[in-house]
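Undergrad: The following block contains a protein sequence and its predicted model.
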Amino acid sequence: MSWLILVIAGLFEVGWAVGLKYTDGFSRFWPSLWTLLSMIVSIWLLSVAMKVLPVGTAYPIWVGVGAIGTVVLGIVLMGEAVNALRLVSILLIIVGIVGLKISSVS
């Protein structure tokens, strides 16, 4: 269950990372509210997952899920560049996440 909670925490990290773009420096109410709530939920879920998972596994996976999701949404929503180096870099993050999961004792 802690792994599912960790992935959900990572998805909320994506929500606040992308949300920051829409807050316009926290000058827009609804995007700012969503971003702040996503931050709180993300950190809280990460802390719940870390009750069971080691910090050296949970934190990098949380960051990795957030990074991958943010890059994908940047491409899809904001028209950011897609090129071979970016795709290979995302693949390397995925390999790292899988490696951490496989090597974890929890």
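TA: Great, that's in hand. Numbers count the residues shown, from 1 in each chain.
Undergrad: Every contact and neighbour count from this point should use C-alpha atoms.
TA: Will do.
Undergrad: Show me the contact partners of the lengthiest helix in the chain.
TA: Among the segments of the chain that qualify as a helix by DSSP state H, the longest is helix 55-78. Contacts with helix 55-78, where a contact means Cα atoms under 8 Å, 6 or more residues apart in numbering, come from 6-7, 9-14, 17-18, 46, 49-50, 80-82, 90, 93-94, 97, 100-101, 104.
Undergrad: Next one for the comparison:
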Amino acid sequence: MNWILLIIGGLFETGFAISLGKAQQSTGKELWLWLISFTICVSLSMYLLYKAMGGENAIPVGTAYAVWGAIGAVGTVIAGILLFKEPVSFWRLFFLMTLIISIVGLQVVSSK
């Protein structure tokens, strides 16, 4: 269950990064809606990270933070490509894949 909480928390991390990106492109009421979205996403993300590191099947702090951050980073890069028209290159995708492989590796070696 803790791994599920951590994955969802990482997805909310992507949400708060996207919200910040959209807020920078917005003004007026739309800006405030993106900032509210940021606040909600960052709060949920941190709470889920906190919950994943506690309880009966706690994920070690170092592993939890690394996986949480990597999920957010991968999601943000993909969102940047799709939503913000950021560049796509072989090396960018190559290193994104190495990050994903590292996330899976951390999960495997952290299992009890």
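TA: Structure's in. What do you need? Nothing here was measured: the structure is a model prediction, and the numbers come from that model.
Undergrad: Could you tell me the TM-score of the two chains?
TA: Here the TM-score for the pair of chains, by TM-score structural alignment, normalised by the length of structure 1, is 0.95; 106 aligned residues with a Cα RMSD of 1.5 Å.
Undergrad: picking up where we left off before, measure the mean distance from the longest helix of structure 1 to structure 2 post-superposition.
TA: With mean Cα distance after the TM-score superposition for structure 1, helix 55-78 of structure 1 departs from structure 2 by a mean of 0.4 Å once superposed.
Undergrad: what's that helix aligned against in structure 2?
TA: Taken onto structure 2 by TM-score structural alignment, helix 55-78 of structure 1 occupies residues 61-84 there.
Undergrad: in that stretch, what counts as buried?
TA: Buried residues in stretch 61-84 of structure 2, counting neighbours by 16 or more other Cα atoms under 10 Å, are found at 63-65, 67-80.
Undergrad: just to revisit the earlier point, make a ChimeraX selection of the buried ones in the contacts of helix 55-78 of structure 1.
TA: Buried residues within the contacts of helix 55-78 of structure 1, by 16+ other Cα under 10 Å, are selected in ChimeraX with:
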select :6,7,9,10,11,12,13,14,17,18,46,49,50,90,93,94,97,100
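Undergrad: Filter the contacts of helix 55-78 of structure 1 down to just the ones in strands.
TA: Assignment to strands by DSSP state E places none of the contacts of helix 55-78 of structure 1 there.
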